[in-house]
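A.B. asks: Prediction below, plus the sequence it came from.
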Amino acid sequence: MLRVAVIGSGPSGVYTAQALVAQDRVPDVRVHVLDRLPCPYGLVRYGVAPDHEKIKSLQNSLRTVLEHERIAFLGNVEVGSDGISPERLGELYDAVVYCVGAATDRPLGIPGEELPGSFSATEFVSWYSAHPDAAAGGFALRARSVVVIGAGNVAVDVTRILARSAQELRPTDVPHGALGTLNGSRVREIHMAGRRGPSQARFTTKELRELGGLPRVRVVVKEAELSLDPAYADPSAHLRPALSSPPNVPPPTAAARRNVEVLRGWAAAGREGAGPDGPPVRTVRLRFFLRPVELLERDGRVAGVRFARTVPDGSGGVRDAGTYEDIGAGLVLRAVGYRGIPLPGLPFDPVRGTVPHLAGRVLRNGVPSPGEYVAGWIKRGPTGVIGSNRSCAKETVTSLLDDAPLLAGRRSASPDPVAALRAYGLRPVEWDGWLSIERAEAALGRSLGRERVKIPDWAGLLSAARSGGPVGA
């Protein structure tokens, strides 16, 4: 029997576990999927916006994998300095695959970034997703103007949540405290700003179009900014992208061309009118070619963002135009990408923000470390979509299976890793505990006159896991 621990129960971890039990090269593989949280599914539970129910339904397929007879979920297991070390894991399992993702945001590296009122997008997403590590104070949403820095799907997500009414979010599993805050929100303008043009934005066309369909939300674009993008300036670019691109600049992708067409349509229609269902309550301003250089301060808090205007440099990038624009805001959310963080006991590349590896094998001093592997964002960086984790996991599992003759029997004789984890002072939440959390969240929703509502704190989650008893909102 080959006993494998997979660290992380998000898509990369679950796909790794699935690949291990689906193969027939090593017929008897047992997998424990460990997670520091008492709940499975990673960013599908705690990163996908609550109003994206179709994507969140991926939990159903992940659940099927975790219920496989040769896979066991063990939540509430910290790996690293505050829990069990990689060295001790290597004593309990023949192989360990780290699928711990990219756990922090990339910083802007500009003055004022740490001012009160300036937050990473991850902090905001964690709050409305009921992540138990979210700041206890949450978000007041008293500012009338908000700046979201970034032009990817995360930036669009937080912009959309800020623009939606609480009534629209009530049928979702957003925590009840966050729903109340959103209900009292004073936000009236959301500025989403990217440093490059619309053809280089990272959001998908589906997410972009969603902004235009929000009830009582006005979306404003500036054609003067859009027209700076060579892919926008030529209306026939989508028909002959290779010919219309400047020299040395890759032609826009199909997704980028679709984004440009949506924005061109909004600009042509003078997208200044209301969204569906009445006069606008909030305005979303999509801005391009603005690079943040400083967060402005007043009375010890963030008061806005100073942007340097940029223009295309002819080589696919941008350069500063020599002029600036200040946008006032009482709340700034930074959504410029994720970054991996070191896991105590594992090597780490601080430049790439990943664990050094060779086809998924962890490298220590340039040499593969027996029994240690990586998959997902901690392996390749924060790139790709959820489905990208399948091929990534498959490569790592192939390497692990190639190494199987060397791995079998390298662990200690301990017959029960769960008992050993408890002996180390850990209190794993097993699958039955997670099912108790699900039941408690369904009961919480019913008590509030809503559908299932997430429990937002550690104490409530662990209480529900161990007793199934009532928990607070």
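C.D. replies: Perfect, I can see it now. Model, not experiment: these values are computed from the prediction.

A.B. asks: CA atoms for contacts and neighbours, from now on please.
C.D. replies: OK.

A.B. asks: which of the residues in the one helix or strand T16 maps to are buried?
C.D. replies: Using DSSP states H and E, T16 falls within helix 11-22. Buried residues in helix 11-22, counted by 16 or more other CA atoms under 10 Å: P11, S12, G13, V14, Y15, T16, A17, Q18, A19, L20, V21.

A.B. asks: got it, and stretch 331-351?
C.D. replies: For stretch 331-351, by 16+ other CA under 10 Å, it's 331-343, 346-348.

A.B. asks: same thing with stretch 291-300?
C.D. replies: Quick answer for stretch 291-300 (16+ other CA under 10 Å): R291, P292, V293, E294, L295, L296, E297.

A.B. asks: Put this next to the previous one:
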Amino acid sequence: MLRVAVIGSGPSGCYTAQSLVQQDSEVLVDVLDRLPCPYGLVRYGVAPDHEKIKSLQNNLRTVLEHERVRFFGGVQVGPGGVPATRLRELYHAVVYCVGAATDRRLGIPGEDLPGSWSATEFVSWYSAHPDSAPERFLLGARSAVVIGVGNVAVDVTRMLARGPAELSPTDMPQAALTSLAASRVTQIHMVGRRGASQARFTTKELRELGALPDTEVAVDPEELALDPGYLDPSGLPAAQRRNVEVLRGWAEAPAKGAPRRIRVRFFLRPVELLADAGRVGAVRFERTAPDGRGGVRGTGRFEDIEAQLVLRSVGYRGVPLEGLPFDPATGTVPHQAGRVLRDGVISPGEYVAGWIKRGPTGVIGTNRPCAKETVTSLLEDAPVLVHEELPGDPLTALRAEGIEPVEWAGWQAIERAEAELGASLGRGVVKLPDWESLLSAARSDAS
């Protein structure tokens, strides 16, 4: 009987577990996660006001409740936890689905000034990630600059412009809700270094900005006109063409004088964050122009945009995992159809799926075929792998080594505690925001 450990319980990990139990009627799968809660970026990356996308948790729940799948939360793999070599002793195969755990940096002067953050840190804060520090992101901020024009940039821009009436029904932690409700930010600039036709956001996300109460969206028609794709959108793919049409509509609309204003800017490249009284006070951008090869070139002209809050959203990046090979150029683990490669040679019983396999690309659904490819490779290897002698139930071995995982009943206890917290606050479900409260709730199922 094949025993497999899947490391990571986000979409990639859950789709891997699902594919395993669907294709092998006897396989036993343990899904291990560093956090006591499952679902990965669906729980901690999807914006609280995107209820439809967050409902994907129900699909992932079905996988984790399968009779041949177990969830082990709160289990660290690597330094301070279970070494990769020990996992290979406990399981016939291990599939790493750990995503891309850090954000890309701008690499410009002033990036580390107080008030400058990655969008990832901001998202973790309002999504109640237990590693998120209780930072005061909005302290003294009146104007914000979001650097990037992808869906995460749109998400954080939208959250900055949301009012308490729209945020209160979400599962946002109470401290973040209180802070956002008291926010004095009225100007938000979302800035890209290239043109509108090369922006990475989806039209559905983009349109949401125009539907925010008490908020207007402004676009500079001259910046749009710099984009060759804007002048002749007929040659653009349908998704980019729709984006350009939405932006054109905003550029042509008269100002409404709304209390909050979102400005979508293009052809501006950040070159420095400028300090004011020891904190970020503005971002200096260089005007760019198309270089005729799909990129941009600097023009030597600069513009400063005032901002007491700067959020960079320029992509994610994988980080090395102790005990596994790593390609720093791509931020991924070298592999062949999901099989881990060590010095170009297949490493028996070790596999990858998701962003750590292919890089931070695609949407949530992209993880499904990615996981299936890896599982196909694993099951092809299974006849050789199952001949390895295992010491028995991995859970028994983990407990003997002082590791007490949060099992599914513990996660259900966390869900009950979050429902009770919400009810006490006159809201719906409200997330527990820190390790202590999560683990306390999880352990309550044993009492």
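C.D. replies: Alright, I've got the coordinates. It should be emphasised that the depicted structure is a prediction, and the values quoted were computed from it without experimental measurement.

A.B. asks: What's the TM-score once they're superposed?
C.D. replies: For this chain pair, the superposition-based TM-score is 0.98 by TM-score structural alignment, normalised by the length of structure 2; 447 aligned residues with a CA RMSD of 1.3 Å.

A.B. asks: What span of structure 2 is the helix or strand that comes right after the helix holding T16 of structure 1 aligned with?
C.D. replies: Proceeding N to C from helix 11-22 of structure 1, the next assigned helix or strand is strand 29-34, under DSSP H and E. With TM-score structural alignment applied, strand 29-34 of structure 1 matches the range 27-32 in structure 2.

A.B. asks: Stretch 76-87 of structure 1 now?
C.D. replies: Counting by TM-score structural alignment, stretch 76-87 of structure 1 corresponds to 74-85 in structure 2.

A.B. asks: Off-centre distance for the matching stretch?
C.D. replies: 22 Å (CA atoms, centre = their mean, to the nearest Å).

A.B. asks: which residues are contacting it?
C.D. replies: 7, 32-37, 321-324, 403-406 (CA atoms under 8 Å, 6 or more residues apart in numbering).

A.B. asks: buried subset of the residues you listed?
C.D. replies: For the contacts of stretch 74-85 of structure 2, buried by 16+ other CA under 10 Å: I7, L32, D33, R34, L35, P36, C37, L321, L324, I403, P405, V406.

A.B. asks: which ones are touching the fourth one?
C.D. replies: Shown in contact with R34 of structure 2 (CA under 8 Å, 6+ apart): G8, G73, G74, V75, Q76, V77.

A.B. asks: before we move on, what about the first one?
C.D. replies: By CA under 8 Å, 6+ apart, the residues touching I7 of structure 2 are G13, V31, L32, D33, V77, V94, V95, Y96, C97, V98.

A.B. asks: try it again with 7 Å
C.D. replies: Shown in contact with I7 of structure 2 (CA atoms under 7 Å, 6 or more residues apart in numbering): G13, V31, L32, D33, V95, Y96, C97, V98.

A.B. asks: could you redo these as TSV and give each row distance to R193 of structure 2?
C.D. replies: Output for the contacts of I7 of structure 2, formatted as TSV (distance: CA to CA, whole Å):
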residue	distance to R193 of structure 2
G13	34
V31	40
L32	39
D33	37
V95	37
Y96	34
C97	32
V98	30
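
A.B. asks: P290 of structure 2 reaches G298, doesn't it?
C.D. replies: No: applying CA atoms under 7 Å, one finds P290 of structure 2 not in contact with G298, separated by 9.1 Å.

A.B. asks: tell me the helices in the stretch 251-400 of structure 1, going along the chain?
C.D. replies: In the stretch 251-400 of structure 1, the segments counted as helices under DSSP state H, counting those that start in this stretch are 254-268, 377-380, 388-402.

A.B. asks: ugh, wrong one, I meant the stretch 101-250 of structure 1
C.D. replies: Per DSSP H, counting those that start in this stretch, the stretch 101-250 of structure 1 carries helices over the ranges 121-128, 153-163, 166-169, 176-183, 205-212, 223-226, 230-233, 241-244.

A.B. asks: What's the end-to-end length of stretch 48-65 of structure 1?
C.D. replies: 20 Å (CA to CA, to the nearest Å).

A.B. asks: matching residues in structure 2 for that stretch?
C.D. replies: Going by TM-score structural alignment: stretch 48-65 of structure 1 matches residues 46-63.

A.B. asks: now do stretch 322-332 of structure 1
C.D. replies: With TM-score structural alignment as the criterion, stretch 322-332 of structure 1 aligns to 300-310.
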